[in-house]
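Peer 1: Okay, predicted coordinates and the sequence, questions at the end:
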Amino acid sequence: MTDAHNDVSDWWTTSIIDMEPGKIFFRGHPIEQLIGNASFPEMIWLMTRGDLPTAGQAALLDAALVAAVDHGPQAPSIACARMAVTCGLPLNNAMGSAVNFLGDVHGGAGEQAVELYQKIDAEGGPDAVPEIVRLWRESRGKYVPGFGHRFHKPVDPRAPRLLGLVDEAAETGDVDGRFAAIGRAVEAELGRGRSAPVPMNIDGATAVIFAELGFPAPLARGIFCLSRSVGILAHAWEQSQQGGRNKGPTPPAYRWTYDGPPRGGASS
């Protein structure tokens, strides 16, 4: 016969948390030892990876989290949060609605850039960049994730700073720097033969960090969601203090373009 207790307790299995009355362990670490000693980036690493990072690795992850917290009300996810609040939603609902906006187009470029860098790395590193970029464009379209920016020209100010921190971490041995070299090689390839460069943007730079730190590509998007949630929360809270009801994407005086049948129905 099946042990009923085991049948229930084995319904979910996890190596993340062990708990009983009065005791909580995250990945084997007592919570009371983590509180006050582990930073939030270290906890993200521990919970998703199973171990604790070095101080240098945690600092790099922290930098990536800080860099991507917000990009203004014109970002769809931020606009969504603010509109949700004006519709009467509390902060948690506004945040949930906004995070759901972070898909392949808005919010997914970091994951895609990590995937691209890892493909290049698997094929031999920077020397493989021209061929892998060509194949990427053939299968995914001309857009190469992590490069160029419609707003920040000529340079996304976040990218050089993040790459500089990666270089410093490579000097101390916390990362080996090979993905930074790959990212720079992609940037050079995209700018080849053009009158203006196609510089690395925030997604490309944070992807360098996630790849250097050994995160799988899908986790890059999850971590970006954690980062952007800070900005989402801040904007939702600010909007709640400003007031406003049922604010749409444009002021009421502006109308959309209608291109349907003429008023009054079809003419005979």
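Peer 2: The structure has been received and is ready for your questions.

Peer 1: From here on, just use CA atoms for contacts and neighbour counts.
Peer 2: Noted.

Peer 1: show me the contacts for V198.
Peer 2: 147-148, 187, 190-191 (CA atoms under 8 Å, 6 or more residues apart in numbering).

Peer 1: That one: helix or strand, and which one exactly?
Peer 2: Under the assignment given by DSSP states H and E, V198 is not contained in any helix or strand.

Peer 1: likewise L46?
Peer 2: According to DSSP H and E, L46 maps onto helix 40-49.

Peer 1: Point out the other helices and strands that the lengthiest helix in the chain packs with.
Peer 2: Longest among the helix segments of the chain by residue count, using DSSP state H, is helix 217-242. Helices and strands touching helix 217-242, by 3 or more CA pairs under 8 Å, 6 or more residues apart in numbering; DSSP states H and E, are helix 55-67, helix 76-86, helix 91-99, helix 109-122, helix 202-212.

Peer 1: Kindly calculate the angle that that helix makes with helix 76-86.
Peer 2: Helix 217-242 runs at 40 degrees relative to helix 76-86, counting by axes from the mean of the first three to the mean of the last three CA atoms, to 10 degrees.

Peer 1: sorry, back to before: turn the helices and strands packed on helix 217-242 into a markdown table, including mean neighbour count.
Peer 2: What follows is the helices and strands packed on helix 217-242, written out as a markdown table (neighbours: other CA atoms under 10 Å):
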| stretch | mean neighbour count |
| --- | --- |
| helix 55-67 | 19 |
| helix 76-86 | 25 |
| helix 91-99 | 20 |
| helix 109-122 | 23 |
| helix 202-212 | 28 |
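
Peer 1: In the chain, which residue is most central in space?
Peer 2: In the chain, the residue lying closest to the centroid (CA atoms, centre = their mean) is F224, at 2.2 Å.

Peer 1: what residues are up against it?
Peer 2: F224 neighbours (CA under 8 Å, 6+ apart): 65, 68, 107, 110.

Peer 1: any idea which of the residues you listed is closest to A84?
Peer 2: Checking the contacts of F224 against A84 by CA to CA gives G107 as the nearest, at 19.0 Å.

Peer 1: A further structure is provided below for comparison with the first:
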Amino acid sequence: MSTTNTTTPDLAALCADYWSTSITDIHPGSIKVRGYPIQELIGNVSFPQMIWLMLRGELPGDEEATLLEAALVASVDHGPHAPSIAISRMATSCGLPINGAMASALNALDDVHGGAGQQAVELYADIAARIVAGSPFEAAVEAGVDEFIAAHGKYLPGFGHRFHPVDPRAGRLLALVDARVASGTIKGRYAAIARGIEALLKKRKDRPVPMNIDGVTAVIYAELGFAPELARGVFCLSRAVGILAHAWEQRGRGERNKGPMPRQIPYAYTGAPERHLEQS
């Protein structure tokens, strides 16, 4: 004999649990973010502080917030030859609205173009774990670098730059990191690891391979306690500003169907020469 479940589920509780969140609580006439009424946050916290609150649940200190802000400012743009920026401009010329152009560009920020910051944080964290486990500093750096290269190839994220002999953003950011270490805001563990990687690369290659923007912002995100995936997410927030600016500029030009290079410049065709179907 079959039995019928006569228990009536609490549908209100089921629905409440389905999209449960610890981030924002909204009721008619009330919006609280992480417990703070939104009207108290407006005009009193900066956008970097708001990002931190949303992602971490608490407000950062002033020095933490300004260091995060510096990383955000440094990463907004790298010119129209950057793939994500070029995509935003091409998409705009193809008729996409601003949101479509931004979405197209942001989707390009994956492992190769846009993922170096996350990968550098992961590399730093691996080396830090080796040190905590008792490995001497230089041995931990060398083992971490070697394992990363064995797993991912010779490209080491965060070091060297295809365009800049010395990344003009890196020195300023490192100075801000050092200032926060001196003030006790951050510990400097990941800054030391990144500099240890620099020293190892210089020794191996017999020339400097300095940190680039991804390597230094990875130091900042790691020092501030952001998870590796959030390092990429925060970078996307920053680069979205440059993407928006370029899409808007392109919209004002009135160009249509802008391709990846001027049509006057030919590409190299490497296929078969002209041929024809045999007639039966």
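Peer 2: Structure's in. What do you need? The structure presented is a predicted model; accordingly, all values stated were derived computationally and were not measured.

Peer 1: Out of the helices and strands packed on helix 217-242 of structure 1, the one nearest A236 of structure 1 is which?
Peer 2: Nearest of those to A236 of structure 1, taken as CA to CA: helix 76-86 at 5.1 Å.

Peer 1: just to confirm, which helix or strand has the alignment partner in structure 2 of E138 of structure 1 in it?
Peer 2: In structure 2, E138 of structure 1 lines up with A150, judged by TM-score structural alignment. Using DSSP H and E, the element containing A150 of structure 2 is helix 137-152.

Peer 1: First-to-last residue distance for stretch 8-28 of structure 1?
Peer 2: Distance between the two ends of stretch 8-28 of structure 1: 22 Å, counting by CA to CA, to the nearest Å.

Peer 1: same check, this time on stretch 147-159 of structure 1
Peer 2: Length of stretch 147-159 of structure 1, first residue to last, CA to CA: 10 Å.

Peer 1: ok now do the closest residue to V155 of structure 1 other than its chain neighbours, which residues does it touch?
Peer 2: Once flanking residues are discounted, V155 of structure 1 sits nearest to P199: 6.2 Å by CA to CA, 6 or more residues apart in numbering. Contacts for P199 of structure 1 (CA under 8 Å, 6+ apart) come out as 147-149, 154-156, 187, 191.

Peer 1: Read off where the longest helix of structure 1 ends up in structure 2.
Peer 2: Matched against structure 2 by TM-score structural alignment, helix 217-242 of structure 1 falls on residues 228-253.

Peer 1: for stretch 17-27 of structure 1, same thing?
Peer 2: Counting by TM-score structural alignment, stretch 17-27 of structure 1 lines up with residues 24-34 of structure 2.

Peer 1: Give the buried residues for the matching stretch.
Peer 2: 32-34 (16 or more other CA atoms under 10 Å).

Peer 1: among those residues, which are in strands?
Peer 2: Of those, the ones assigned to strands by DSSP state E are 32-33.

Peer 1: ok so, going back, what distance do you get for the residue nearest to V155 of structure 1 to V166 of structure 1?
Peer 2: 17 Å.

Peer 1: Tally up the residues packed near D167 of structure 1, please.
Peer 2: 18 (other CA atoms under 10 Å).

Peer 1: That one maps to what in structure 2?
Peer 2: With TM-score structural alignment as the criterion, D167 of structure 1 pairs with D178.

Peer 1: right, and the helix or strand after the strand or helix carrying its match?
Peer 2: Assigned by DSSP H and E, D178 of structure 2 falls within helix 170-183. The helix or strand immediately downstream of helix 170-183 of structure 2 is helix 189-205, counting by DSSP H and E.

Peer 1: quick one: that following helix to structure 1 mean distance?
Peer 2: Its aligned residues in structure 1 lie a mean 0.9 Å from helix 189-205 of structure 2 after superposition (mean CA distance after the TM-score superposition for structure 1).

Peer 1: what's next to that helix, contact-wise?
Peer 2: Residues contacting helix 189-205 of structure 2 (CA under 8 Å, 6+ apart): 124-125, 127-128, 138, 141-142, 145, 159, 177, 207-211, 215-216, 219, 222-223.

Peer 1: if I read this right, P126 of structure 1 contacts K119, doesn't it?
Peer 2: No: contact criterion CA atoms under 8 Å: P126 of structure 1 and K119 do not qualify, at 10.8 Å.

Peer 1: Might you report the residue contacts of I127 of structure 2?
Peer 2: I127 of structure 2 makes contact with 140-141, 143-144, 193, according to CA under 8 Å, 6+ apart.

Peer 1: Just the buried ones from those?
Peer 2: 140-141, 144, 193.

Peer 1: Just name the closest of the residues you listed to S46 of structure 2, please.
Peer 2: I193 (30.2 Å).

Peer 1: Over in structure 2, tell me which residue corresponds to K119 of structure 1.
Peer 2: So K119 of structure 1 corresponds to D126, using TM-score structural alignment.
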